[in-house]
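Enquirer: Based on what follows, work out the 3D shape:
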Amino acid sequence: MLNFLLFKVIFIGAVMDPVWRHILRLSMWIGILGFLRIFSLLSRDRFDNLATVAYTPPNAYYKITGLLCAIFVTNIFWYFGSMVLFPSSLTFLTLEFLPVALDTVQVIIKYLAHLMEQSRENGFENKWLINYYTEISADVLILGCTLLQYLQLMWMHGISFGLVDIVLFLNVRSVLKNLHSKILIHRERWRAMSYVRSQYVDATDQELDDYDDDCAICRDELKTAKKLSCGHLFHL
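Expert: Below is the predicted model of the structure:
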């Protein structure tokens, strides 16, 4: 949060005219957008907590999903308002709007996948796949937007090798490091999955019927599976 506030102060000082009315108006716009993002992140933490509970009433998910939808709609209206209030800063504010929207959509998709799993008697086998690609896609896009924000601010502020420039360089370095880490982890995971797919044969429908059991690892129902040499079946 401190880094967020510091960055916004730098932005306001770099791009706004020294008119208090304009500065206060933009500060209010960014502040409310920041609160929307905080609520979105809190909803994601709440989902991570609920996902570890053995049973949670569906109403708990419906309430949070409704809150997330309200956040998303408010975020869109807030963005359209920026077109009228801050037309000269629209590019930067677009990059500010997108991370909030992506965070919110990511959590909504996770909640919907979890609700589908709870509503189906046999579970939802592709839930983990949807959650994984939703999370990795949203994280990479958010980091990309953040990087573009920093680069735009560096261009608007100019490079003078002062304290502001040092802070911006450190933030750019941090974003690039996180982005590289995300891509590297995904690549290694993809290699591992490709190796497993090539090393183990797929279980046939007859073998799944004969096995008539849950996955030996995650304990979910088996609809498709890989077969180990010992005869056990497991999900990828």
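
Enquirer: Only C-alpha atoms from now on, for both contacts and neighbour counts.
Expert: Will do.

Enquirer: Number of residues surrounding residue 124?
Expert: 17 (other CA atoms under 10 Å).

Enquirer: Same question for the one 10 residues further on.
Expert: Residue 134 is surrounded by 18 other residues when neighbours are defined as other CA under 10 Å.

Enquirer: quick one: it and residue 127, what's the gap?
Expert: 10 Å (CA to CA, to the nearest Å).

Enquirer: in which helix or strand would I find residue 53?
Expert: Applying DSSP states H and E as the criterion places residue 53 outside every helix and strand.

Enquirer: I meant residue 146, not that one.
Expert: helix 127-157.

Enquirer: just checking, residue 221 touches residue 214?
Expert: Yes. The criterion here is CA atoms under 8 Å, and residue 221 meets it with residue 214 at 4.7 Å.

Enquirer: The two: which is more packed in?
Expert: residue 221 (19 against 16).

Enquirer: Of all the residues in the top helix by length along the chain, which ones are buried?
Expert: With secondary structure taken from DSSP state H, the chain has its longest helix at helix 163-199. Buried residues in helix 163-199, counting neighbours by 16 or more other CA atoms under 10 Å, are found at 164, 165, 167, 168, 169, 171, 172, 175, 176, 179, 182.

Enquirer: do stretch 229-236 as well
Expert: 233, 234, 235.

Enquirer: mind listing what the first one touches?
Expert: When contacts are counted by CA atoms under 8 Å, 6 or more residues apart in numbering, residue 233 touches 203, 215, 216, 225, 226, 227.

Enquirer: again, only this time at 7 Å
Expert: Going by CA atoms under 7 Å, 6 or more residues apart in numbering, residue 233 touches 215, 216, 225, 226, 227.

Enquirer: Return the subset of these lying in helices.
Expert: Per DSSP H, the contacts of residue 233 never map to helices.

Enquirer: Could you measure from residue 222 over to residue 234?
Expert: Look at residue 222 and residue 234: by CA to CA, they are 8 Å apart.

Enquirer: Now do the shared contacts for those two.
Expert: residue 215.

Enquirer: Please name the residues that touch residue 179.
Expert: 140, 143 are the contacts of residue 179 under CA under 7 Å, 6+ apart.

Enquirer: returning to what we had before: name the residues of the helix holding residue 146 that are buried.
Expert: 127, 131, 134-135, 138-147, 149-150, 153-154, 157.

Enquirer: before we move on, what about stretch 23-33?
Expert: In stretch 23-33, counting by 16+ other CA under 10 Å, buried: 23, 26, 29, 30, 33.

Enquirer: Among those residues, which one sits closest to residue 193?
Expert: residue 33 (38.7 Å; CA to CA).

Enquirer: can you tell me which helix or strand that closest one belongs to?
Expert: helix 20-50.

Enquirer: Now show me the structure for the sequence below, then we'll compare the two:
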Amino acid sequence: MAAVNSFYVAAASTAASAAALQWWAGSLLDGAPAPRGAADGGGGGGDWLSTVLGSRVTVALLANLAAHVFLVLILALKTLFFVQLTSSETRKVLEHIINYVLYKGTFLPLVVPPNSRQIILWSSWLGLLCSLKMFQSLARERLEQLNASPSATPSRYFRVYSALLLVLSADVLWIKLCVGFCKSCNSKLFWLLFFEPLSIGFETLQSIMVHGFQLFDIWQRHLMDSGADYLDFQKSYKQAAGSFSEWRGRLIRHFGFVIDLISLLMSLGHYSMIFWLRGMAFHLVDAVLLLNLRALIASFLKRIKTYVKLRKALSSLDGALPDATYDDICAYDDECAICRGPMARAKKLSCNHLFHLACLRSWLDQGLMDGYSCPTCRRPLSLSSEHTRSSAAEVGNVQLIAEQLNMGLNQQRVPGHEHPIEHQNPSDAVWSTDA
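Expert: Below you'll find the model as predicted:
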């Protein structure tokens, strides 16, 4: 109800802005002398347009109307995709918008000429990108909530998922418009138009891939729960679930690593371009820019190091844990306790609990504990004696796994999607820890 009320208020305010603009333009035309040639049927369209746009009040009213129309569009899309936001979602959206404006818009006045044309252009640029980031973060958080909800349906999930498709489409369209604009303007300043849209595009593409897999899982569960008509489908799904889950985990992990590096490079390019256009002036703002660049470079190198540690730890995990036999899988009802999905292949812990290797990697990737343990019984990760191929070698291997996990995986996530100093929301951990 609050969302509908806000939409109605914004629509009424937009109508009032349009009426005020129409009244002011009419008063200007009534008080202005008739353009030459108008009485003879000549073209006077350019004269009345220049008369109307020559007033600063008219320009202000036009900007006000455009802002109201944009607000109505944003509220309509928000209601369409998310219906109503919770208080927590509203707070997070405001925090993201404030951080984005502070970290991306604060430095623009250093290089943007102080004229009305440039101010309108870069304000529109920043406002559109803030809206895209808002919808992107909202969609990611809402999809994570739906994925954890047992009552989520494919239609509800796809409704929110469509917001990511809209963000990607709008971002691609905006990049095309920026390309055309830069071709008509021979200025290095407009190279700044591309860094942030490219970063948003790659991040949205990653979210589409990750949540697309989750949408596929929800659709499969919906089919299997719908009745006996899908027994054949359920049987084939069980046979392929293990290998598909492992392949998907690798794809998400590697693609997420590449996207993290690209996002860091886009932020690095944004600040480097501002620093280059401004030049070295040895002011306080230059020190802030250098600190941002230094933090981005450190985050870039840290992301590479933690990814290498992650690869080493997870590759050791596969060899250290024994494969579950067919009888073991049947005894545990062919179901992974992490993803609640069927198992064709599984790894067996010392406590005899079975999991998909990809799911176990995802559990360990999260780095939420100092000591890594079984997801079911919380027993410390180790090997039992009856499954030990070579006792000394396996014990050493497990110790190596624990050391690598405790040292490397707790530092897996690094900031940098929005700003190098900004801390990431813990709910965003799925973008690189989902296996």
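
Enquirer: ok, back up a step: got a quick ChimeraX command for the buried subset of the contacts of residue 233 of structure 1?
Expert: In ChimeraX, this line selects whichever of the contacts of residue 233 of structure 1 come out buried by 16+ other CA under 10 Å:
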select :215,225,226,227
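
Enquirer: picking that back up, so which of the buried residues of stretch 229-236 of structure 1 are in strands?
Expert: 233, 234 (DSSP state E).

Enquirer: quick one: which of the buried residues of stretch 229-236 of structure 1 is nearest to residue 85 of structure 1?
Expert: So of the buried residues of stretch 229-236 of structure 1, ranked by how close each gets to residue 85 of structure 1 (CA to CA), first place is residue 235, at 52.0 Å.

Enquirer: Report the spatially nearest residue to the alignment partner in structure 2 of that closest one, omitting neighbours in sequence.
Expert: Correspondence of residue 235 of structure 1 to structure 2, assessed by TM-score structural alignment: residue 356. Spatially, and ignoring its direct neighbours in sequence, residue 356 of structure 2 is nearest to residue 346 (4.7 Å; CA to CA, 6 or more residues apart in numbering).

Enquirer: distance of the one you found from residue 243 of structure 2?
Expert: Distance from residue 346 of structure 2 to residue 243 of structure 2, by CA to CA: 10 Å.

Enquirer: just checking, the residue nearest to residue 356 of structure 2 touches residue 325?
Expert: No. Using CA atoms under 7 Å, residue 346 of structure 2 is not in contact with residue 325, being 8.2 Å away.

Enquirer: Taking helix 116-148 as reference, get the angle to the helix or strand hosting residue 94 of structure 2.
Expert: Element membership for residue 94 of structure 2, per DSSP H and E: helix 87-100. Angle between the axes of helix 87-100 of structure 2 and helix 116-148 is 140 degrees (criterion: axes from the mean of the first three to the mean of the last three CA atoms, to 10 degrees).

Enquirer: Give me the packing partners of helix 87-100 of structure 2, helices and strands only.
Expert: Applying 3 or more CA pairs under 7 Å, 6 or more residues apart in numbering; DSSP states H and E, one finds that helix 87-100 of structure 2 makes contact with helix 116-148.

Enquirer: quick one: the helix it packs on aligns where in structure 1?
Expert: With TM-score structural alignment as the criterion, helix 116-148 of structure 2 aligns to 20-52.

Enquirer: And stretch 293-307 of structure 2, by the same measure?
Expert: Counting by TM-score structural alignment, stretch 293-307 of structure 2 sits on residues 172-186 of structure 1.

Enquirer: swap in stretch 46-62 of structure 2?
Expert: Going by TM-score structural alignment: stretch 46-62 of structure 2 matches no residues.

Enquirer: For that stretch, measure first residue to last.
Expert: Terminal residues of stretch 46-62 of structure 2 lie 18 Å apart, using CA to CA.

Enquirer: May I see the buried residues of stretch 229-236 of structure 1 arranged in a markdown table, with distance to residue 67 of structure 1 as well?
Expert: Listed next are the buried residues of stretch 229-236 of structure 1 as a markdown table, based on distance: CA to CA, whole Å:
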| residue | distance to residue 67 of structure 1 |
| --- | --- |
| 233 | 40 |
| 234 | 37 |
| 235 | 34 |
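
Enquirer: And the buried residues of stretch 229-236 of structure 1, which is closest to residue 97 of structure 1?
Expert: Among the buried residues of stretch 229-236 of structure 1, and counting by CA to CA, the member closest to residue 97 of structure 1 is residue 235, at 37.8 Å.

Enquirer: Could you double-check that the closest one sits in contact with residue 223?
Expert: No. Taking contacts as CA under 7 Å, residue 235 of structure 1 lies outside contact range of residue 223: 8.7 Å.

Enquirer: what's the matching residue for residue 319 of structure 2 over in structure 1?
Expert: Checking TM-score structural alignment: residue 319 of structure 2 goes with residue 198.

Enquirer: Please report how far residue 180 of structure 2 lies from residue 120 of structure 2.
Expert: For residue 180 of structure 2 relative to residue 120 of structure 2 (CA to CA), the value is 18 Å.

Enquirer: can you check residue 359 of structure 2 too?
Expert: Residue 359 of structure 2 is 49 Å from residue 120 of structure 2, by CA to CA.

Enquirer: what residue of structure 1 is the furthest out?
Expert: Residue farthest from the centre of structure 1, counting by CA atoms, centre = their mean, is residue 210 at 40.0 Å.

Enquirer: give the contact list for it.
Expert: Residue 210 of structure 1 neighbours (CA under 7 Å, 6+ apart): none.

Enquirer: swap in residue 256 of structure 2?
Expert: 206, 431, 432.

Enquirer: The first one maps to what in structure 1?
Expert: In structure 1, the position corresponding to residue 206 of structure 2 is occupied by residue 106, as judged by TM-score structural alignment.

Enquirer: how far apart are the one helix or strand that match maps to and its match in structure 2?
Expert: Assigned by DSSP H and E, residue 106 of structure 1 belongs to helix 90-119. In the superposition against structure 2, helix 90-119 of structure 1 averages 1.5 Å from its aligned positions (mean CA distance after the TM-score superposition for structure 1).

Enquirer: Show me what counts as buried in that helix.
Expert: 90, 92-111, 113-115, 117-118.
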